[in-house]
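Engineer: Next come a sequence and a model predicted from it.
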Amino acid sequence: MTRPKAILFDLGGTLVEYYKASEFHAILDDVLLDIQQMLFEKLAITFEEVTIGKRAEEENRESGDNKVRPLETRLATIFQLGDLAKEHAFMMGLCKRFLKPILAKSHVFDDTMPVLSELKDLGYQLAIVSNTPWGSPGILWREELGRIGIARFVNPIVLDRDAGWRKPAGQIFQHAMNIMRVEAKECLYVGDDPRWDIAGPRAVGMDAVLIDRSGTYTHKGIQCIKTLHELVDLVKNT
């Protein structure tokens, strides 16, 4: 690994804990029920729960080519919103309702703030390149990153909705590099999922490090760290 000029981070599971993969179905069931009740109370729209559940299962997938499937489109399909889906403020309200229980569970890892601060002081360009749950609006995630204090350390914040592609697609990494005006060989990517955070950046020529906080991965040929403090030592010694 060569000494990087820019360090790009995944968000969930790397800098902040929101939910474990095993928890998402329960969160999804609760939030869709909440939206269903809101639509009934405010607009007198009724639904059959079995139908909603079936549509939700069909929407709980990503495109095979990694193109983003926006949250607004998924919700409009699940709840058959018709012309209501054209009302931006209304749909943004639904998106906020969708994300509320996810953001409420946020826990910034103890090493996140001190390491981002130290890396910034050392002169590294820092960025976030991350997918979002169900292709949710980037503006809501930028508000979240401002709320929890991470936004002040990173620029740019590149989300799947910005690029139109989800990791591991090369387009989202290239989008970030274009904004930062850096080349892949000058970048180091840090994330917690080998499928998206190692294979994706490596495919465009970036070095990549896996943060494995639980010590569960045994992948050969992957540089692993257990804490972000180890990342500081790693880049200082390259």
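Structural biologist: Yep, it's here.
Engineer: drop to CA atoms for contacts and neighbour counts, all remaining ones
Structural biologist: OK.
Engineer: The protein: helices as residue ranges?
Structural biologist: Here the chain has its helices, by DSSP state H, at 24-43, 49-59, 71-78, 88-104, 112-121, 138-148, 160-163, 170-180, 194-197, 199-203, 228-236.
Engineer: Check it against this one:
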Amino acid sequence: MTEIRAVGFDLDGTLFDHLNSATAGVNAFLRSLGVEPTDAIRTLWFSAEEAGYEQWRSGQISFQEQRRYRLNLVLPAVGIAPPDNPAGLDMLFAEYLREYRAAWRAFPGAADVLISLRASGIRLGVLTNGSQEQQVDKLQAIGLQGLVDVVCTAEDLGVWKPDERAFEVLAGKLGVTPAECLFVGDHPEQDVAGAMSAGMHAVLVDHYGEHAVGLKAVIDEGIGGR
């Protein structure tokens, strides 16, 4: 049986609590506009985020344009006319970003898991489909950047998960073969299926589910249950 010498992680939804950070951010942002957030408005926000993000990932629009797309979809739904120019939209989105960033948090125990793995001699990396600048900023803000050896973003690599080439690059930067790497993520296709297609071992983590067990238990299962 091949020894696991490295563990790779997705970021949003795996190490970084994007859902609760973004929920706090959008609640504060909407209230600053005089709108009381509701479940329906938050659902629309996250749907617009996902749709715009996919358009960016597939190369249809720029990263900044996917942010403008979100505002243009959500603001009319709450009775606010969005700015009619890109600069105005960007300035308004910056207000949301300030609230979002203020709420950034790692999942409980994430730092302890990374520290424990490194102490056992395992190399650690992050592979994320997010933008280079923002994802590195997140890792710094939540105190995790110094706990991983490698950070790979799809924007920097030019390939997005679940493309097996992204996982192969991660393994190479970690100095291991894909078979010696365990990948941990919250998306069945982008993370688990993608990693396995590259020859990695992979486990799914669900921090928000009814039976969430946390990173340590998932990793212990991934390393010990092969």
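Structural biologist: Yes, it's here. Values in this document were obtained by computation on a predicted structure and should not be read as measured data.
Engineer: Give me the TM-score for this pair.
Structural biologist: Superposed pair, TM-score by TM-score structural alignment, normalised by the length of structure 2: 0.68. Supporting alignment: 196 aligned residues with a C-alpha RMSD of 3.9 Å.
Engineer: returning to what we had before: so which of the helices of structure 1 is the most packed in?
Structural biologist: When the helices of structure 1 are scored by mean count of other C-alpha atoms under 10 Å, the highest mean neighbour count falls to helix 160-163 (a mean of 22).
Engineer: for it, packing partners?
Structural biologist: When contacts are defined as 3 or more C-alpha pairs under 8 Å, 6 or more residues apart in numbering; DSSP states H and E, helix 160-163 of structure 1 packs onto helix 170-180.
Engineer: The helix it packs on vs structure 2, average distance?
Structural biologist: On superposition with structure 2, the average gap between helix 170-180 of structure 1 and its aligned counterparts reaches 2.1 Å (mean C-alpha distance after the TM-score superposition for structure 1).
Engineer: What range does that helix cover in structure 2?
Structural biologist: Counting by TM-score structural alignment, helix 170-180 of structure 1 pairs with residues 164-174 of structure 2.
Engineer: now what about that stretch, what contacts it?
Structural biologist: Residues outside stretch 164-174 of structure 2 that contact it (C-alpha atoms under 8 Å, 6 or more residues apart in numbering): 6, 8, 123-127, 149-150, 152, 154, 157, 159-161, 177-178, 181, 194-195, 197-198.
Engineer: picking that back up, with respect to residue 214 of structure 1, which of the helices of structure 1 lies nearest?
Structural biologist: Set against residue 214 of structure 1 and scored by C-alpha to C-alpha, the helices of structure 1 come closest in helix 228-236, at 12.9 Å.
Engineer: That closest one vs helix 112-121, what angle?
Structural biologist: 20 degrees (axes from the mean of the first three to the mean of the last three C-alpha atoms, to 10 degrees).
Engineer: Show me what helix 228-236 of structure 1 is packed against.
Structural biologist: helix 112-121.
Engineer: switch the cut-off to 6 Å
Structural biologist: Helix 228-236 of structure 1 is packed against no helix or strand, with contacts defined by 3 or more C-alpha pairs under 6 Å, 6 or more residues apart in numbering; DSSP states H and E.
Engineer: Centre of the chain to that helix, how far?
Structural biologist: Distance of helix 228-236 of structure 1 from the chain centroid (C-alpha atoms, centre = their mean, to the nearest Å) equals 23 Å.
Engineer: Can you give the contact residues for it?
Structural biologist: Contacts with helix 228-236 of structure 1, where a contact means C-alpha atoms under 6 Å, 6 or more residues apart in numbering, come from no residue at all.
Engineer: If we use 10 Å, what do you get?
Structural biologist: Here helix 228-236 of structure 1 makes contact (C-alpha atoms under 10 Å, 6 or more residues apart in numbering) with 1-5, 7, 14-15, 109-116, 118-119, 122, 124, 188, 190, 209-213, 223-225, 237.
Engineer: ok, for the spatially most central residue of structure 2, nearest residue in space, not its chain neighbours?
Structural biologist: Structure 2 has residue 12 as the residue nearest its centroid, 2.1 Å off, counting by C-alpha atoms, centre = their mean. Spatial nearest neighbour of residue 12 of structure 2, excluding adjacent residues (C-alpha to C-alpha, 6 or more residues apart in numbering): residue 18 at 5.4 Å.
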